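Colleague: Model the structure of this input:
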Amino acid sequence: MLFKHPHVLYALFLLIIPILVHLFQLRRFQKTAFSNVEFLKQVSQQTRKSAQLKKWLTLLARIVLFASIIIAFAQPYVPAENIALKEKELVIYLDNSFSMQAKGKRGVLLNRAVQELLEQLPQEERFTLFTNNSSYQNTTLASIKEELKELSFSAETNSLKDYIYKGASYFSEDPKTNKQLILITDAQGNLDLPDWNNDIAISLIVSQPEDSQNISIDSLYLTNNFQQNPTLNVNLSSNTQRENTTVTLYNEEQILAKTSVSFDESREASAQFTLSNPIIPKGRVEIIDNGLTYDNSFYVSLNKPELIEVIALSGTDDDFLTRLYPTTEFKYQNFEEKDIDFSALSKVNTLIINELKQIPASLIPILSKHLSDGKHLIIIPPKSKDLSSYTRLTTQLIQLSLGEKIVQERLLTTINYDHPLFENVFDRKVDNFQYPKVQEYSPIRSTSSALLSFENNDPFLIEENGVYVFSSSLSNDITNFKNSPLIVPTFYNIARQSANVPKLYYTVSEVEDIQINAQLKKDRVVQLKNAKEQFIPQQQNLGDNVLITTNKLPEQAGNFDVLQDETSLTTLSYNYSRSESNLNYMDLQSLPDFISVKESVTTFFNERLSENTITGLYKWFLILALIALCIEILLLKFLK
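Modeller: Model (predicted):
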């Protein structure tokens, strides 16, 4: 038994007063003469014994009465467990990732978790609550009640390990407090937990759906985009076999096309839309699915392309380049070796040195400036054995050199599929294509990885800091590379990527650098806007272009206008990461001992209440005081 106000117990020392009064109480008896002294003596003895007993019983009742009152004022209590006596710190993590859109037995997982918190959290208790994208420190339920009711889903996700560390950082360093961390989540993903040696008690409240079936639009990409009617490819995935899922392509609210897909045992599918009009500034692909809703829409922007400037400085025939760069997308110019217009090179996106016999020394600083502006350079060496001017150029630009020519037939057998140049070019890795070959080449000495390589791993094409260098001439008597299907995506993508053309879509919450063709006046900025959000991104003026960087904003997926003084320059599309779409959950049986799993928020708080229950005993001592008072009254009245 413990006391809330133990200092009151010092008043028990006052009980010595009635005891002293009882012990030292002296009475003067008056003597009276009687005739029969023997009889009176006997009566006197009997009366003194009964009076002594009555006084002791009355004293005991009074002591019990006053002691009970004093103890009652000290407020005695008995705790259910020792932790009930400690000061409490409570931190709650509430998972509001998109996987919490799934439906459990009592509705949407996140909504149900919020409702249970509103019902179970004590109104007066202070706690800290944090979600994937927000936090409320040292607050009360009344202070954040409305924020909890309006809590939305977040694209930001981390591992459970990261959220445990983050939750632990909100506790004080006081070793005497009872620290409790609650993790309310669906426990999706791999079992990645920290090595824990801490006095923080961790409770995992797992909310999982009844039905984990889900279809997701995972990605989009264009093929045949160097032809008149490109194809928009839509990759989808499902965690079950499905048939006849409708896929619809929109431009804003206008339906452009529909198709359907089925999921076989691989649980993957692809839909294709052939675009008669490749300009879809505010595109959207949608499916109807009863699983998660966030991954049923995918936004895409296909803007009117601006002509990409490509200039070739040729010492040989350039017919193949003319065919590679159609006038619908590119502004292609060719200058022969003796007629180079150096003034035209300042704004070009991609510059091609096409087998010039010698590199003019005056060209090197122009090329250096060209590369510093983020543009691309393609170097195709000539058939000549003297490549000293090329070595001088590549050494000054990128620390790359060309070795002595090797006259030996080599097959081009290796493609670096991971390089951005070949992103979305191949449906799969090709192992048995018709290999191009060369009759002679100059070995490239560089630390960079090759894009295309020979059978002996010598590079045929290498890239470093925007400079693309071939190890041999592309003349027909040297190589048949011009007749290979590889030449089209290689040259096309080098030029297209040099213009920093905005991608089809970007990802919310990831760092994205986007170059926009715009000339800003002083103190002017561009902004991104749609019907739900408007913000000014981080940006850098690059003369004829503006480099914008997005990270935390936008918060929601959608199509955004890029505005300069209310004039739309282009549109950008943002989508949520699909990392939450798989609905794969942790094996809760493998959890370590430092994590206790609870069925629900209600279960946790009921157990917490029983652990922290304190039984107050002051009422019983007041009842005891009343009983002692009644006993004293009865003693005085009825004990003769």
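
Colleague: Please make it C-alpha for all contacts and neighbour counts, starting now.
Modeller: Fine.

Colleague: From A187, how far out is L591?
Modeller: Distance, L591 to A187, using C-alpha to C-alpha, to the nearest Å: 11 Å.

Colleague: of those two, who's got more company?
Modeller: A187 (24 against 15; other C-alpha atoms under 10 Å).

Colleague: Would you mind confirming that that one is in contact with M586?
Modeller: Yes: with contact defined as C-alpha atoms under 8 Å, A187 counts as touching M586 (5.8 Å).

Colleague: show me the contacts for A113.
Modeller: Listed by C-alpha atoms under 8 Å, 6 or more residues apart in numbering, the contact partners of A113 are 184, 207, 601.

Colleague: for T549, same thing?
Modeller: So T549 contacts 511-514, 537-539 (C-alpha under 8 Å, 6+ apart).

Colleague: ok, and what's touching stretch 468-477?
Modeller: Applying C-alpha under 8 Å, 6+ apart, the contact partners of stretch 468-477 are 355, 376-383, 402, 438, 440-444, 459-463, 478-482.

Colleague: Also this sequence, please, to line up against the first:
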Amino acid sequence: MHIFFTYPRVLWALLLVIIPIILHLFSFRKHQHVFFHSIFLLQESQDEQNRTRTKLQEILILISRIIAIAFLVCAFAQPYIPVHAEKTEPNQTVCIYIDNSLSMQNETKEGIAVEIAKSRAMSILNAYTPQQSFYIISNNPSISDQIPLTKQQAEQKIAGIQTSPFSPPISEICLQAQSLDLHTKNTLYIISDFQKYTSDIANFPTDSLFHITCVPIISEKTNNISIDSVWFDTPFRVKNQIETIHVRIKNHGNQTHTDIPVQLFINDTLRAISNIQIEAENFVDITMEYSVANTGIISGKVSLDDYPLLFDNDYYFSYTIRNTINVLSINENQENTHITKLLQYDNYIELTQNSRHSIDYSLIQNYDVLILHELVEIPSGLIHTIQNFLELGKTCIVIPHKNSSIDSYNTCFAQFSNHSFIGYDTTTISIQGFDAHHPIFTNVFESAKTNIIYPIITSHFIIEPATNRIITLANHHSFVSNISLLKGACYVFSSPLQKEQGNFITHPLFVSLYNMILLVQNNQTIQTTLSDKIKIIAPQKATTSVIHIIRPEKNIDFIPFVATSLHSQEILLESFDAIQESGIYYALVEDSIFSGIAINYSRNESVMDFYTSQEIQDVCMTYNKTNTTLISGNQNTIQTHIRDALQGIQLWRYSLIIALFAIFTEIILIRFWKFFLKRPTNIHQ
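Modeller: Okay, the predicted model is just below:
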């Protein structure tokens, strides 16, 4: 057994034991002469005994003083017996990770989980010497995570930690901590509720220089109810249309709940209420209806009341209803009267017809939908314009001419697709089927039918590869495919839409072309998760103006990163500092709002399922995580455990007790020794 000292230099003070030794060897007491009128009363034997007892007293006092000084010096040097075979490095890297994810809002027997985690972190700080520096890591990425902090700075950072919507896998935190110092011993303390969603213990790094200590915050499974998702019955939003919204609500607890009110708000106005009953560990889907009489940005929220976890009680969504959809049809010679009749009675769609020979390519970007109607060849200038058009998320519809140049079309397709025309088939054939789940067939048929009489096609181009087919011919060739690999959709018909090419234009499936046009306004995500990358296409005028992201009720206003290309600007929202809460945000340029952004917290943390301490140990054993240990208990227990693990068994208390006992013994010897010398004597005359 070896004993080490935290402050070994203090042991130089052991030289002070010379002082009582010198005092003992060189006594400076003056001898006092006592005169007796007769000496026969003194007994020689008793004189010798008293002299021996006096010397014994002086020796015992000397020993007491030496012991008192020696052990008092040892107490200040802080002796300890190492618990492990290896002595702890005094300059090791110490990282403390505090899990401040939304699940840490949960209540435990000791209080709110995130507050308990912060107190545990304080205990870890106090277990180290004042000279130790620390790295404090949370779920909010910050440059300060890479900077070593003093104990006081670490305490300040810990005190300021609040719950965060970001919840990376804990293995990523381990890699981040490990990268701080790859050459010396590195210790990471993980203070977490160890929710199974993020606690990928199997992926923890195994490194002899990297030690992981798990400090679990025991959270019991909470009867949490969450709004899981929201979706619409139809793929496009139109003014005055009855909208049917579907809401999925999950019960993550083991109790059945009844009469839970679910509220729907549209533009901050309550539009519908529904009371639900939901069984334990189950979900329920409900529908709610509303209509909107105006155009512009529509902001919605579905809400319920549930405690103690509040982050998943609200679900936001947003979309835009356009005033009109501007459609440009570029024709080879004459317009298609069938398309004109399909669209002319809808005031919501504004159709413009232009000849290929008189089109101004620079104006195409002002339209929402582009129809290439029976062009024999696609001009090279138009090819580049189509590519930019699709990059903006808009829709292109290609209807070939029977004499179209395959090479010209394939040159165009190659800019945004891996599809191509490989030939022209003059065989008369019927349509075999269609993808009934595709949104372009919404409301085309009132009910599902199995006995549909499909139209006949007299000739068609062969499109390869035969993927992304929407309408399929009997020979398994494609009649309509979406071939775009860019953000926008490019629907390609394999046959002209003329009477001599078949009867498709008189069939109900022809209405799908109308829906292709309507879908362009819904090339937008109604909601996104806070941890996702958010991309928004900015309007043309934003190329010369500053874009702002705002949330007025929270006084949030910041300038996002904007990726600029030749023809468009794309807003990229990846800032962890600017957006920390769910809600409706707005993109603004020149004091005009052009987009709504609905952001929700991830529902992954709604599942209150946690690892127990025993399960953590079992997983570590299963995956042979020999560098991972676990400590649990209250604040004082954890602090003592860490000190023992780092500095061994502390002996300074015992040294102090021995020093005090020696001082007390010295006092006894000085004050009460004379009572031991008294004994009865006989005097003879």
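
Colleague: Can you say which helix or strand has T287 of the second structure in it?
Modeller: Secondary structure assignment for T287 of the second structure, by DSSP states H and E: strand 283-291.

Colleague: Mind reading off the mean deviation between that strand and the first structure?
Modeller: Here the mean offset of strand 283-291 of the second structure against the first structure after fitting is 2.1 Å, by mean C-alpha distance after the TM-score superposition for the first structure.

Colleague: mind listing the strands for the stretch 151-300 of the second structure?
Modeller: 186-192, 210-216, 225-232, 242-251, 257-266, 269-278, 283-291, 296-303 (DSSP state E, counting those that start in this stretch).

Colleague: what sits up against the fourth one?
Modeller: Think strand 242-251 of the second structure. Contacts to strand 242-251 of the second structure, defined as C-alpha under 8 Å, 6+ apart, come from residues 223-234, 237, 278-292.

Colleague: From those, keep the buried residues only.
Modeller: Buried members of these, counted by 16 or more other C-alpha atoms under 10 Å: 223-230, 232, 237, 278-280, 283, 288, 292.

Colleague: what ranges do the helices span in the stretch 351-500 of the first structure?
Modeller: 363-372, 388-398, 487-498 (DSSP state H, counting those that start in this stretch).

Colleague: Mind checking which of the contacts of stretch 468-477 of the first structure land in strands?
Modeller: Using DSSP state E to define strands, the subset of these located there is 376-380, 402, 438, 440-441, 444, 459-463.

Colleague: Out of those residues, which two are the most distant from each other?
Modeller: Greatest spatial distance among those (C-alpha to C-alpha): H376 and E440, at 25.6 Å.

Colleague: ok, the two, which is more surrounded?
Modeller: Ranked by neighbour count (other C-alpha under 10 Å), H376 of the first structure and E440 place H376 first, with 26 against 19.

Colleague: quick one: the more buried one and I444 of the first structure, what's the gap?
Modeller: 19 Å.

Colleague: What are the buried residues along the longest helix belonging to the second structure?
Modeller: Assignment by DSSP state H gives helix 44-77 as the longest helix of the second structure. Using 16+ other C-alpha under 10 Å as the test for burial, helix 44-77 of the second structure gives 57, 60-77.

Colleague: Please apply the same query to stretch 128-136 of the first structure.
Modeller: Those would be 128-132, 136, for stretch 128-136 of the first structure by 16+ other C-alpha under 10 Å.
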